[in-house]
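K.L.:
got a sequence here, can you build the structure:
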Amino acid sequence: MLTNLSLVEAPDPVVSLTDAKAFLHVWHDDDDALITQLIAAATDKLDGAGGVLGRALGVQTWRLMLDCFPAGAVKLPLPPFRSVESITYFDRHGDQQTLDPADYKTSGVGGTGVIVSTGDWPDTWDFPGAVDIVFEAGYDAVPASLKQVILGLVFFWYSTRGKVPDGNTATEVPFGFDDAISAWQVAYVG
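P.N.:
The predicted structure is shown next:
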């Protein structure tokens, strides 16, 4: 079963410009655009479908497209799961239908989201992306240790910008980065 995951509604920034500037001890506005860009890049490195954590940081909405309903449960990526907003599908005749929330149950709020049918999943049209699940994931308050990792990346990239690496000491992330994120990385859900 092929899947496709896309962002519907992005989260608000998890680290503010004010907090990053205080962390960097930058008291002028000359580098605001650069620091804002570094915050976004550090967040992108961790957050969402492309992030190394495999989880949603701030509250965000995602669309999961499936070619058909699975034989069992639908396991949602990007914990922490919050809610399912809608499930639509193309029936055997190619007509789009909305699945009644009474026809499925969800579990795993705050962790890995799971959707199960209360009966049998409906048959779908043999069509790529026949099932469309829109769901919300992310933290109301991002854990402090994850904010610290973002601030650490911003600091590292801000302080090493424009420096030419000598020999083979070039690194994209600071020493200890992998240890700092290891407890937060999600195993593949599929």
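
K.L.:
make it CA atoms for all contacts and neighbour counts henceforth
P.N.:
Will do.

K.L.:
off-centre distance for the top helix by length along the chain?
P.N.:
The helix spanning the most residues in the chain, taking DSSP state H as the definition, is helix 144-160. A distance of 18 Å separates the centroid of the chain from that of helix 144-160, by CA atoms, centre = their mean, to the nearest Å.

K.L.:
report all helices and strands that it contacts.
P.N.:
helix 17-24, helix 32-46, helix 177-182 (3 or more CA pairs under 8 Å, 6 or more residues apart in numbering; DSSP states H and E).

K.L.:
neighbouring contacts of it?
P.N.:
Contact with helix 144-160 is made by 14-15, 20, 23-24, 35, 38-39, 42-43, 173-174, 177, 180-181, as judged by CA atoms under 8 Å, 6 or more residues apart in numbering.

K.L.:
one more sequence to fold, the one below, so I can look at both together:
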Amino acid sequence: MTMTLIKPPALEPVTLAEVRQFLRLTDNSEDGLLDGLIKAARETLETQTGLALICQTFRLYIDQWPTAGVIKLRKCPVQSIVSVSAYHVDGTPVQVAAEDLHLESASRPARLYLASRTANSVALEVDFVAGFGETGKDVPDALRHAILTLVAHWYEFRGVYGAAQQPVSYPPAFERAVGLWRKVSF
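P.N.:
Okay, here's the model as predicted:
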């Protein structure tokens, strides 16, 4: 199984203004740097936890029909299924009808149940939306604080270590905030 990002988040879970306030910066001379740090901190947090913070669309490629018709979606929380395409041996795609799908989004990982196997199909593509919501206000406060903490840490140590040594470390406050959300083995 391979998963790719089809549509990235429209915005970051914390704003530049929130980061400037957190860092007690009064000017905007380093906004470019801060924007990059915010995005890198979000990506780091999402990688470590298996979460999508702001709604994003992913495509999951599955090379063989899943055992018992169950597909585990490894980005959480799953908001919706956009489409499911089954591929025949000759490469012809067939859309799987919505009534043949059941999403159990409350579990982690979320599970997509397929009612029955599409005749002659061997592979699947599943497009789905994952994230807490459309804005940073939808993201749990602990995760937003973890991003702020990591941005502050990286901002403070930006000139001390070279690029080959990055990231230098994660601050304990980041580790504690992310610890409860860290992904478990699937």
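
K.L.:
can you give me the TM-score here?
P.N.:
Scored by TM-score structural alignment, normalised by the length of the second structure, the superposition of the two chains gives a TM-score of 0.87; 176 aligned residues with a CA RMSD of 1.9 Å.

K.L.:
just give me the match in the first structure for Y113 of the second structure.
P.N.:
Per TM-score structural alignment, the equivalent position to Y113 of the second structure in the first structure is V116.

K.L.:
so when I look at its match, I'm seeing a helix, right?
P.N.:
No - using DSSP: H, G, I helix; E, B strand; the rest coil, the assignment for V116 of the first structure is strand, not a helix.

K.L.:
hang on, it packs against A73?
P.N.:
Yes - counting by CA atoms under 8 Å, V116 of the first structure touches A73, with 4.7 Å between them.

K.L.:
of these two, who's got more company?
P.N.:
V116 (18 against 15; other CA atoms under 10 Å).

K.L.:
and that one, how far is that from L24 of the first structure?
P.N.:
Note on V116 of the first structure: its distance to L24 of the first structure, by CA to CA, to the nearest Å, is 47 Å.

K.L.:
still on that earlier bit, quick one, which of the contacts of helix 144-160 of the first structure are buried?
P.N.:
Buried members of these, scored by 16 or more other CA atoms under 10 Å, are V14, V15, A20, L24, I35, L38, I39, A42, T43.

K.L.:
residues contacting the last one?
P.N.:
T43 of the first structure makes contact with V14, I150 under the criterion CA under 8 Å, 6+ apart.

K.L.:
do you know how far it is from S86 of the first structure?
P.N.:
T43 of the first structure is 27 Å from S86 of the first structure, by CA to CA.

K.L.:
center of the second structure - which residue?
P.N.:
A52 (2.6 Å; CA atoms, centre = their mean).

K.L.:
just tell me what that residue corresponds to in the first structure.
P.N.:
Using TM-score structural alignment, A52 of the second structure pairs with A56 in the first structure.

K.L.:
quick one: its match and D47 touch, right?
P.N.:
Yes - A56 of the first structure lies in contact with D47 (CA under 8 Å); the separation is 5.5 Å.
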